[in-house]
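*Asks:* sequence unavailable; structure follows:
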């Protein structure tokens, strides 16, 4: 079982990565 801290860090990294990828995609489209 994962620790709560690890789960929070993973979710934070995933959401941050999604935001970065979405911004990069929008920049490419524009």
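*Replies:* Here it is on my side, so go on. None of the values given here were measured: they were computed from a predicted structure. Numbering: from 1, shown residues only.
*Asks:* can we go C-alpha only for contacts and neighbour counts from here?
*Replies:* Will do.
*Asks:* so how far is the strand or helix carrying residue 14 off the chain centroid?
*Replies:* Using DSSP states H and E, residue 14 sits within helix 4-29. Centroid separation between helix 4-29 and its chain, computed with C-alpha atoms, centre = their mean, to the nearest Å, is 1 Å.
*Asks:* one more to weigh against that first structure:
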């Protein structure tokens, strides 16, 4: 099952991933 993503979907996924990473870092620092 190949993951074929459009450019918009890739951008949305990268933004979502960045938010998750920032959230985890924030919880670790606080």
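*Replies:* Alright, I've got the coordinates. Because the structure is a prediction, the values reported are computed rather than measured.
*Asks:* could I get the TM-score for this pair?
*Replies:* Once superposed, the chains reach a TM-score of 0.80 (TM-score structural alignment, normalised by the length of the first structure), with 27 aligned residues with a C-alpha RMSD of 0.6 Å.
*Asks:* hmm, back to that, in the helix holding residue 14 of the first structure, what counts as buried?
*Replies:* By neighbour count with 16 or more other C-alpha atoms under 10 Å, helix 4-29 of the first structure contains no buried residues.
*Asks:* tell me the spacing between the equivalent of residue 29 of the second structure over in the first structure and residue 15 of the first structure.
*Replies:* Aligning on TM-score structural alignment places residue 29 of the second structure opposite residue 26 in the first structure. Applying C-alpha to C-alpha, to the nearest Å, the value for residue 26 of the first structure to residue 15 of the first structure is 17 Å.
*Asks:* try residue 24 of the first structure
*Replies:* From residue 24 of the first structure across to residue 15 of the first structure, the span is 14 Å (C-alpha to C-alpha).
*Asks:* what's the matching residue for residue 3 of the first structure over in the second structure?
*Replies:* Matched across to the second structure, residue 3 of the first structure falls on residue 6, judged by TM-score structural alignment.
*Asks:* what's around its match, how many residues?
*Replies:* Counted with other C-alpha atoms under 10 Å, the neighbours of residue 6 of the second structure add up to 9.
*Asks:* return the distance of it relative to residue 13 of the second structure.
*Replies:* Separation of residue 6 of the second structure from residue 13 of the second structure (C-alpha to C-alpha) stands at 11 Å.
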